[in-house]
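Engineer: Here is my input; please provide its structure:
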Amino acid sequence: MTVAIRDAATVLVVRRDVGGASVLMGMRGAGAAFMPSKFVFPGGAVDPEDAQVALARPLGPTCRARLLQEDGLSPDAIAAAALRELAEETGLLIGRPGGAPCGWPGHAKAGLTPDAGPLIYLFRAITPPGRPRRFDAHFFVADAADIVGDPDDFGAACDELSHLHWVPLDQAGALDLPFITEVVLAELTALIRDLPHDQPLAAPDTVPFFDNRGPAPVFRQIA
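Structural biologist: The predicted structure is shown next:
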C-alpha cells in the first residue's frame, strides 16, 4: 500500500551558555504510530491552515530561498507549522507583541504573533518507504533566548511528548533516539561547535537532504 508523504516541520531549541549547550527533547508515547517510545524534538505535520497564519517576520532570506528551490514548498506554511508544533507540544512560544491576531491559544493569550525570523533551516529528510507514516520533514534550529517567557515552564504543553527536558548536547546520544534524530543532532553540534554562546545562530553553508522519494535513497546538499 502506498503511503502519502506529508510535509512536516520540527524545531530544535538550543540553550547555550558558558557551561555548554543543551537541546529540548521529549519522549513519544509507547502507543504512537510513528517512532513510539523514542526521544525526539517537538514537531509534526503541516496543516492546511498553517498557510493562512500571518507571521510577524518570515524566515531569513537564506533559509527561505532554500525552501523555495525545493519542489515549490511554502516557506511560510512550514515555518508556521514549526512554531505551532513547538507551542502545542511544549507550551513554549516564539513570537512578537502586536501584529495580526493569531488563533493559536497560547499566542493569542500572550498577545503574540508567531515569529519565524529566529528559525534556522538545518536539515531535510523524507521517511523511507515501508513505514506506516511518511513525512517530508524540515528541521529548524531556534535559540532558547528567542522564547517569550520561562523556557523551563512546560505547563501549557499537550500530552503528545512526555519527559520534556533540556538535554545536554553531549549527553543526548545516550537516549533512545531514532536514527535520523542522531544525524540531526550531529548537524546541530557542528553548527554551534565554534560559535561563542553569546553570538547569534547563523544559517549553515548547506542543508543536508536525505531524499527517499525515488527507488533508491539519495543524499545531497541544498545550497
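Engineer: For the rest of this, base every contact and every neighbour count on C-alpha atoms.
Structural biologist: Noted.
Engineer: Tell me the helices and strands packed up against the helix or strand hosting Arg6.
Structural biologist: Following DSSP states H and E, one finds Arg6 within strand 5-17. Using 3 or more CA pairs under 8 Å, 6 or more residues apart in numbering; DSSP states H and E as the contact test, the elements touching strand 5-17 are strand 20-28, strand 43-45, helix 75-90, strand 134-143.
Engineer: tell me the angle the longest one makes with strand 5-17.
Structural biologist: Relative orientation of helix 75-90 versus strand 5-17 (axes from the mean of the first three to the mean of the last three CA atoms, to 10 degrees): 60 degrees.
Engineer: Gly72: neighbour count?
Structural biologist: A total of 8 residues lie near Gly72 under the criterion other CA atoms under 10 Å.
Engineer: Tell me which of the helices and strands packed on strand 5-17 sits nearest to Ala100.
Structural biologist: Between Ala100 and the helices and strands packed on strand 5-17, the tightest spacing by CA to CA is seen for helix 75-90, at 13.7 Å.
Engineer: how about the next helix or strand after the closest one: buried residues?
Structural biologist: Sequence order places strand 95-97 as the next helix or strand after helix 75-90, per DSSP H and E. By 16 or more other CA atoms under 10 Å, the buried positions in strand 95-97 come out as 95-96.
Engineer: next up, for comparison:
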Amino acid sequence: MTDSPIIDKTAIRNAATVIVLRDRISDPHILMGQRGAKAAFMPNKFVFPGGAVDTADADIALATPLPHICQARLGEQSDPDLAHPLAVAAVRELWEETGLILGQQGAWQATPPADWQTYAATGHLPTADALQFVFRAITPPGRPRRFDARFFLLDAAAIATDLDDFSAACDELSHLQWIPLAKAREFDLPFITEVVLAEVEGRLDTPEPPQNVPFFNNNDEASHFLRLRGHVPDWNRD
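Structural biologist: Prediction:
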C-alpha cells in the first residue's frame, strides 16, 4: 500500500475575499464576522467573508463577467486564467459564509457541483459584474496557512437577497454583522484588514473600479508594497 500524500498546509493558495459595503454615501457599513477560537488561521479575528479557490470554481459559468479592468489587473503578476475562478470563489464564499446571494434569477443548465448545490437551489445564477478588484495580499511566511488573497469590493445594492438575513450561512463565521466603517478598527482585526479598510475609505465616493490596485507581496525574502497598474487592453480590438 502506498503512503497517503502529504498536504503542505503552508503552500500558498489562491483565495477571494469580499468586502460588502452598505450605504456607502449616507452611512457606510461593512459586513464582517468572527473566526472561531480554534481556527488554524486568524483565530478570534473579525474578518470579511472569503476563502480559498476550489478546483470546481473554474468550471462554473458566470451570468455576467468581471469588469474588464478588474480582469486585466488580476492577470498582472499572476496567471490570467485565475480571474474567472477567483470571481466565482468570491460569489461562492459570500453565499457559504453569509447566506447572501450575488446573482440573478435563472436555471442552471447542468447539475452543479456539491459546493454549489444549495446556491443553485435558490434559483440564481452567479454574477460578477458588481465585483471590483481593489487589493491583493500574500500571507507572510511562517503562518500556519498562506493565501494569495484578492479582495473584491461589492456594493450591497447588488445583493439579490435580504441584507439582514444570514439564516443560510454556514457556521464558519460567527457574529455576522454590519459594522459602521468608522468603528471597524475597534474590533480585533488582522493587520492586513486594517490596511484594506484604508483603501475602502478612500473609495467611498468612487463607484468605478480602480485604475491601479495595491499589492502587498510577502515572499520568502522580503515584503514589498506594490501597485498593479498595467496597460488597460483594448477589449474591442480584433
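Engineer: Check the helices and strands packed on strand 5-17 of the first structure for me and report the most buried one.
Structural biologist: helix 75-90 (a mean of 25; mean count of other CA atoms under 10 Å).
Engineer: same for that one, what does it pack against?
Structural biologist: strand 5-17, strand 43-45, helix 61-68, strand 161-168.
Engineer: For the equivalent of Phe209 of the first structure over in the second structure, grab the count of nearby residues.
Structural biologist: In the second structure, the residue paired with Phe209 of the first structure according to TM-score structural alignment is Phe215. Residues contacting Phe215 of the second structure under the criterion other CA under 10 Å number 19.
Engineer: returning to what we had before: can you tell me which of the helices and strands packed on helix 75-90 of the first structure comes nearest to Ala32 of the first structure?
Structural biologist: Between Ala32 of the first structure and these, the tightest spacing by CA to CA is seen for strand 161-168, at 10.3 Å.
Engineer: which residues in the second structure does the closest one align to?
Structural biologist: With TM-score structural alignment as the criterion, strand 161-168 of the first structure aligns to 173-180.
Engineer: Against the first structure, what's the mean shift for that stretch, could you check?
Structural biologist: Stretch 173-180 of the second structure, aligned to the first structure and superposed, deviates on average by 0.3 Å (mean CA distance after the TM-score superposition for the first structure).
Engineer: before we move on, back to that, which one of the helices and strands packed on helix 75-90 of the first structure lies closest to His138 of the first structure?
Structural biologist: Comparing those by their distance to His138 of the first structure (CA to CA), the top pick is strand 5-17, with 4.8 Å.
Engineer: Could you list the buried residues of that closest one?
Structural biologist: Quick answer for strand 5-17 of the first structure (16+ other CA under 10 Å): 5-16.
Engineer: Next: stretch 201-216 of the first structure.
Structural biologist: 201-204, 206-212.
Engineer: With distance to Glu160 of the first structure as extra columns, can I get the helices and strands packed on strand 5-17 of the first structure in a markdown table?
Structural biologist: Shown next, in a markdown table, are these (distance: least, CA to CA, whole Å):
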| stretch | distance to Glu160 of the first structure |
| --- | --- |
| strand 20-28 | 6 |
| strand 43-45 | 10 |
| helix 75-90 | 6 |
| strand 134-143 | 18 |
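Engineer: Tell me which residue of the second structure matches up with Ala190 of the first structure.
Structural biologist: Taking TM-score structural alignment, Ala190 of the first structure has Gly202 as its aligned residue in the second structure.
Engineer: typo on my end, Ala80 of the first structure
Structural biologist: So, by TM-score structural alignment, Ala80 of the first structure is matched to Val88.
Engineer: Give the closest residue to its match in space, chain neighbours not counted.
Structural biologist: Asp57 (5.8 Å; CA to CA, 6 or more residues apart in numbering).
Engineer: these two touch, right, that neighbour and Pro85?
Structural biologist: Yes. Using CA atoms under 8 Å, Asp57 of the second structure is in contact with Pro85, at 5.0 Å.
Engineer: roughly how far apart are Ser167 of the second structure and Gly99 of the second structure?
Structural biologist: 6 Å (CA to CA, to the nearest Å).
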